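K.L.:
Turn this into a model:
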Amino acid sequence: MCMVVEMRTNFKDALKTTEPLPLPKVTTPSEILAALELIPKLAEADMLCSYGKLILNERLFEALMELPMHMRKA
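P.N.:
Predicted coordinates for the structure are as follows:
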């Protein structure tokens, strides 16, 4: 029971803070397009499809950037 009370207190204290939360990193559309243009033999239709997905999901773009260049075209 003591642990529950402690958790409530910590949660309430966390809600009282006035410090702003850090903004998430956002990749600009021009950065995404530039990264896609570097992929060899990427057809225009594939580029548009990939661009449409990557501008909606930052994690997908980060995952793409971690792949070696020779693995980026599927």
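K.L.:
only C-alpha atoms for contact and neighbour calcs from this point on.
P.N.:
OK.
K.L.:
The residue minimising distance to the centre of the chain: what's it in contact with?
P.N.:
The residue lying closest to the centre of the chain (CA atoms, centre = their mean) is residue 58, at 2.4 Å. For residue 58, the contact set (CA atoms under 8 Å, 6 or more residues apart in numbering) comprises 26-27.
K.L.:
Please report how far it lies from residue 65.
P.N.:
Computed as CA to CA, to the nearest Å, the residue 58 to residue 65 distance reads 11 Å.
K.L.:
I'd like the structure of this one too, to check against the first:
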Amino acid sequence: MKGSFQYALKSLEPLELPKVTHPLEILAALEKILDLAHSDMLRAYGKLILSERLFQAFMELPMEFRNEWLLMLNEKNNV
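P.N.:
Predicted structure coming up:
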């Protein structure tokens, strides 16, 4: 019984909040991409602010792949 009580106390400890990137940081990363049309930037921004994992994947790409990847992401969800 003592073990289950200790477990119950642990379940009341506050959970660590997941990392959330500030929207200004996402916008700044998108603005660094040359030749990205405003409409494509807005579509990508709308997706990246909703998914931290998607933004992390975007940031791991080399700069020369980011524009094409965002365009593919936009196409994939518009089909």
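K.L.:
In the second structure, what sits opposite residue 73 of the first structure in the alignment?
P.N.:
Under the alignment (TM-score structural alignment), residue 73 of the first structure pairs with residue 67 in the second structure.
K.L.:
Return the residue of the first structure aligned against residue 15 of the second structure.
P.N.:
Checking TM-score structural alignment: residue 15 of the second structure goes with residue 21.
K.L.:
how far away is its match from residue 71 of the first structure?
P.N.:
Distance from residue 21 of the first structure to residue 71 of the first structure, by CA to CA: 36 Å.
K.L.:
what about those two, which has more around it?
P.N.:
Comparing residue 21 of the first structure with residue 71 by other CA atoms under 10 Å, the one with more neighbours is residue 71, at 10 against 6.
K.L.:
Checking residue 21 of the first structure next. Helix, strand or coil?
P.N.:
coil (DSSP: H, G, I helix; E, B strand; the rest coil).
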